[in-house]
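Undergrad: For reference, the sequence and a predicted model appear below.
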Amino acid sequence: MSTTARADIHIDASRDRLWAALTDPDTIARYLFGSRVTTEWTKGSPIVYRGEWEGEPYEDKGTILEIVPGERLVTSYYSPLSGKPDIPDSYQNVSYLLADDGDGTRVTITQDGCADEAEAERSSGNWRMVLDSLKSVVEHG
């Protein structure tokens, strides 16, 4: 049975401003552990994340499954660091959802396909760190 990781946060910024932060490679590197993202930001295009984790270079990858500017970005995601083989069953879906929330925006990230509750909780914790960084970058520059 697969379990879903989830994290969300309120950010004092418009959905347009947050969308720009979610799709600008220089901004992404500031809140996503220094990852450099390469993609064409169109449905079906590959998306690649390159960086360094604990001193080791990595290259994670996936495909953009759905893209609705200002509202929703859904990608498949695979990391060789997972130790799983690069086969379709090893890919997870990661969704970034933006919704109006008072004077700002609620950003929700979900990641499906976690092996168990422990993995879901670890992933949720990582996404909470990403969202805290995103909030700081967007609200304070």
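TA: Perfect, I can see it now.
Undergrad: all contacts plus neighbour counts: C-alpha atoms, from now on.
TA: OK.
Undergrad: so how far is the longest strand that the chain contains from its chain's centroid?
TA: Counting by DSSP state E, the longest strand found in the chain is strand 56-68. On the basis of Cα atoms, centre = their mean, to the nearest Å, strand 56-68 sits 9 Å off its chain's mean C-alpha point.
Undergrad: Name the residues of it that come out as buried.
TA: Using 16 or more other Cα atoms under 10 Å as the test for burial, strand 56-68 gives 59-67.
Undergrad: where along this structure do the strands fall?
TA: Under the criterion DSSP E, the chain contains strands at 3-11, 36-39, 46-53, 56-68, 72-77, 92-101, 104-114.
Undergrad: Report all helices and strands that the first one contacts.
TA: Strand 3-11 sits against strand 104-114, helix 117-140, with contacts defined as 3 or more Cα pairs under 8 Å, 6 or more residues apart in numbering; DSSP states H and E.
Undergrad: Comparing the ones you listed, which comes out most buried?
TA: Scoring the helices and strands packed on strand 3-11 by mean neighbour count under mean count of other Cα atoms under 10 Å gives strand 104-114 as the most buried, with a mean of 20.
Undergrad: Second structure follows, compare the two:
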Amino acid sequence: MDNNLISESTIPITATPATIWEVLTNPDIAKEYLHGAKIDTDWKVKSAITLSGEFNGNKYVEKGILLEVRPFVAIRYTHWSPFDGLPDLPENYRIWSYSLEAKGNKTLLKISEDNIPTEKQKNRSDEFWRGVLFKIKQLCEHRKMQGFRDT
């Protein structure tokens, strides 16, 4: 296995970093782009983060540890999922990263995932993240249309 594979996707969003941050970190909103998964964390470095839900009638819990939290700028955490079929060992954790960069009236949201073991899994991650980014863009731009107050 080549665990050096990385999935990266970027999308411009017509919203401020504050709006995108709210969508990324609010559990009630996050479940909309995480396919119904509930995110649970206090958003503090070294804290646990879990994503839990149900898929095809089976409950699951994905987990990790927050490595970086810079409001309106970046989130990075380790991530292990039972769906990968690998044991819950440090070498089987991936790193999920979200970064925000204001560019005029838009913000670039970049998501990356590293430590992907196979090309097939990388392709699956590429597809997953493209869908996630599209949904985040919709949520952010819809919130702006609904008069969500950027701070």
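TA: Perfect, I can see it now. Everything quoted here is computed from the prediction, not taken from an experiment.
Undergrad: circling back: I'd like to know which elements the longest strand of the first structure is packed against.
TA: Packing partners of strand 56-68 of the first structure (3+ Cα pairs under 8 Å, 6+ apart): strand 46-53, strand 72-77.
Undergrad: Could you give the residue range in the second structure aligned to the first one?
TA: Strand 46-53 of the first structure falls opposite residues 48-55 of the second structure when the two are matched by TM-score structural alignment.
Undergrad: After superposing, tell me the mean distance of that stretch to the first structure.
TA: Aligned to the first structure and superposed, stretch 48-55 of the second structure gives a mean residue distance of 0.7 Å (mean Cα distance after the TM-score superposition for the first structure).
Undergrad: can I assume residue 92 of the first structure is in contact with residue 110?
TA: No: Residue 92 of the first structure lies out of contact with residue 110 (Cα atoms under 8 Å); the separation is 10.1 Å.
Undergrad: How about whatever residue of the second structure lines up with residue 35 of the first structure: what's its closest non-neighbour residue?
TA: Alignment note (TM-score structural alignment): residue 35 of the first structure maps to residue 37 of the second structure. Among residues not flanking residue 37 of the second structure along the chain, residue 53 sits closest, at 4.6 Å (Cα to Cα, 6 or more residues apart in numbering).
Undergrad: in terms of contact, does that neighbour touch residue 63 like I think?
TA: No: under the criterion of Cα under 8 Å, residue 53 of the second structure makes no contact with residue 63, lying 11.9 Å away.
Undergrad: By how much does stretch 122-141 of the second structure deviate from the first structure on average?
TA: Looks like 0.8 Å for stretch 122-141 of the second structure (mean Cα distance after the TM-score superposition for the first structure).
Undergrad: Show me how far that stretch is from its chain's centre.
TA: Put simply, stretch 122-141 of the second structure sits 9 Å off its chain's centre (Cα atoms, centre = their mean).
Undergrad: In the first structure, point out the residues matching that stretch.
TA: Aligned using TM-score structural alignment, stretch 122-141 of the second structure spans residues 120-139 in the first structure.
Undergrad: which other residues reach the matching stretch?
TA: Applying Cα atoms under 8 Å, 6 or more residues apart in numbering, the external contacts of stretch 120-139 of the first structure come out as 3-9, 11-13, 17-18, 21, 27, 30-33, 107, 109, 111, 114.
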